[in-house]
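Q: build the 3D model from these lines:
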Amino acid sequence: MKLNCDVGESFASWSKGDDQLIMPYLDMANIACGFHASDPDTMSQTVALAKAHNVSIGAHPGYADLQGFGRRSIAHTQQQIVHLTLYQVGALQGICRLHHTQVDYIKPHGALYNDMMQDIGLYSAMLQAASILNLPLMILATERSDYVQLAKRANVTLIHEGFADRRYGANKQLAPRSLSGAVLEDVKQVEYQAKAMLNKHTFKSIDQQDIRLHADSICLHGDNANALVFAKCLRSLIDGQQ
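A: Model (predicted):
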């Protein structure tokens, strides 16, 4: 199991997250590419930080929505989704070349990620972009056979992801942030959910249904107020499974 985290989400003089403190605990860093957050200087600093800690670098593209932090859906054609993904990943690849490293995978951000998991056309566009770039694509660990088959046809490797600090619906989709309790703030709750994923046990959805996820990686949100506490807890749990 790998621990991944959304990082590099500061912008100009606006600071978000404790990347310097969290990075040593990570296996994978999902770095914002400038559309929902970040800027060239922040991208460069975050890539350098990830490289210094031997953390795998992922591109974290989102909708062009700085004001809404990429959490608002914006209608696009499939070709536009391909273009915005190539544009953002390409920018991060350029920064990585500066630091003599590389982008290892793509993880969509926020509303783009949620929309991809609901709209098979949008998902197909993300697969097309990932195929062009010859990069794996991270998706929710919902075990949708149609999504798996489409990825195989596109020759794209999937990384199935579970979230430790977000509640789920009974359909194994993330519960909307607008719902009370959708974002976990207590380390005991995060530990409970992460243990279930690590051991492939059932855990309770936000509507108290038993669900089970088969994940390759567990995600932590770097902008959570308790992110550093969660990172330490999750690192300990994952290392204890080795």
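Q: can we go C-alpha only for contacts and neighbour counts from here?
A: Noted.
Q: separation between the residue nearest the centre of the chain and Ser180?
A: Nearest to the geometric centre of the chain sits Lys107, at 5.0 Å (CA atoms, centre = their mean). For Lys107, the distance to Ser180 equals 26 Å [CA to CA, to the nearest Å].
Q: where does the residue lying closest to Ile139 once chain neighbours are set aside land in three-state SS?
A: Here the nearest residue to Ile139 in space, its sequence neighbours aside, is His160; by CA to CA, 6 or more residues apart in numbering that works out to 5.3 Å. Assigned with DSSP: H, G, I helix; E, B strand; the rest coil, His160 falls in the strand class.
Q: returning to that earlier point: quick one, what contacts the residue nearest to the centre of the chain?
A: By CA atoms under 8 Å, 6 or more residues apart in numbering, the contact set of Lys107 is Asn30, Gly58, Ala59, His60, Pro61, Tyr113, Leu137, Met138, Ile139.
Q: second chain to compare with the first, below:
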Amino acid sequence: MAAAIDLNCDLGESFGAWRLGDDETMFGLVTSANVACGFHAGDPLTMRRSVELAARHGVALGAHPGYRDLAGFGRRALDAAPEELAAELLYQLGALDGLARAQGVRVRYVKAHGALYHRLGADERAAAAFAEALAAYDPALPVLGAPGGAIERAATAAGLRFAREAFADRGYGADGLLRPRGAAGALVTEPEEVAARAVALATTGAVPLADGGALELAPDSICLHGDTPGAPELARRVRAALEDAGVRVRAFA
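A: Predicted coordinates for the structure are as follows:
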């Protein structure tokens, strides 16, 4: 049985007049916050408010860089060269870390967003460029990502700590990959099911599959999405279920 598990969430995704999610509530329910850095979502004021909320609630602040794709919310695959990805990582990380320093805190880890997250799991050259750029910025910053992919190998090669992530509110295929958004079973929104999946991940390291099998992931952190309808109540149910199961919820970083 896991003694402890991290609960992370993608937050700070509002932009200008457009509001997404209930950050005020969600920062009080999770232990790590993946904050958008202005490319796929977020803006300087939203980022600053996210830093303030993280500091107020004692939540680990994570940089959540993505493709330069506000219109597509970073979920469209872009053919950016590895060296461009590395430069854009540093640009986004530096922006959030600067705002954090002004509040007396620091970015504690990095997790890629959306289509970039998936690319880094499969593209060895892109993953190496990403990890090497992060190691050059701060070799003490961990990478949070999907286990067993190119980014885990690249992070290890660059001397970075790699934290394994699993999703309680997303469906997996037997190949270990998340089901594409829009496919049957891709999104899991029923609170009791999401809570049960989170407990299984924390206590057994595995998540149930639709065919009756189970996928071994052994996560350090469990992700919930802040833009899921009813996300705050879902997070409350998940956290309560974990604590009822004797799992201590704490930041991995």
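Q: picking that back up, what do we get in structure 2 for the residue nearest to Ile139 of structure 1?
A: Counting by TM-score structural alignment, His160 of structure 1 lines up with Arg164 in structure 2.
Q: from the contacts of Lys107 of structure 1, pick the one nearest Asn226 of structure 1.
A: Of all these, Asn30 has the smallest distance to Asn226 of structure 1: 18.1 Å, by CA to CA.
Q: next step: the contacts of Lys107 of structure 1 restricted to helices.
A: Tyr113 (DSSP state H).
Q: pull up the aligned stretch in structure 2 for stretch 179-196 of structure 1.
A: So stretch 179-196 of structure 1 is aligned with residues 183-200, judged by TM-score structural alignment.
Q: how many other residues sit next to the closest residue to Val183 of structure 1 other than its chain neighbours?
A: Among residues not flanking Val183 of structure 1 along the chain, Arg166 sits closest, at 4.8 Å (CA to CA, 6+ apart). If you count neighbours by other CA atoms under 10 Å, Arg166 of structure 1 ends up with 23.
Q: I'd assumed Asp186 was in contact with Arg166 of structure 1.
A: No. Using CA atoms under 8 Å, Arg166 of structure 1 is not in contact with Asp186, being 11.0 Å away.
Q: now do the contacts for Ala102 of structure 2.
A: So Ala102 of structure 2 contacts nothing (CA under 8 Å, 6+ apart).
Q: which one in structure 1 is aligned with it?
A: Checking TM-score structural alignment: Ala102 of structure 2 goes with Leu98.
Q: which helix runs longest in structure 1?
A: Ranked by residue count under DSSP H, the longest helix found in structure 1 is helix 78-98.
Q: with structure 2 superposed, average distance for that one?
A: Once fitted to structure 2, helix 78-98 of structure 1 is off its aligned match by 0.7 Å on average (mean CA distance after the TM-score superposition for structure 1).
Q: average gap between the next helix or strand after that helix and structure 2?
A: Downstream of helix 78-98 of structure 1, the first helix or strand assigned by DSSP states H and E is strand 105-106. Strand 105-106 of structure 1, aligned to structure 2 and superposed, deviates on average by 0.5 Å (mean CA distance after the TM-score superposition for structure 1).
Q: those helices in the stretch 151-253 of structure 2, which residues are they?
A: Using DSSP state H, counting those that start in this stretch, the helices of the stretch 151-253 of structure 2 run over 191-204, 231-244.
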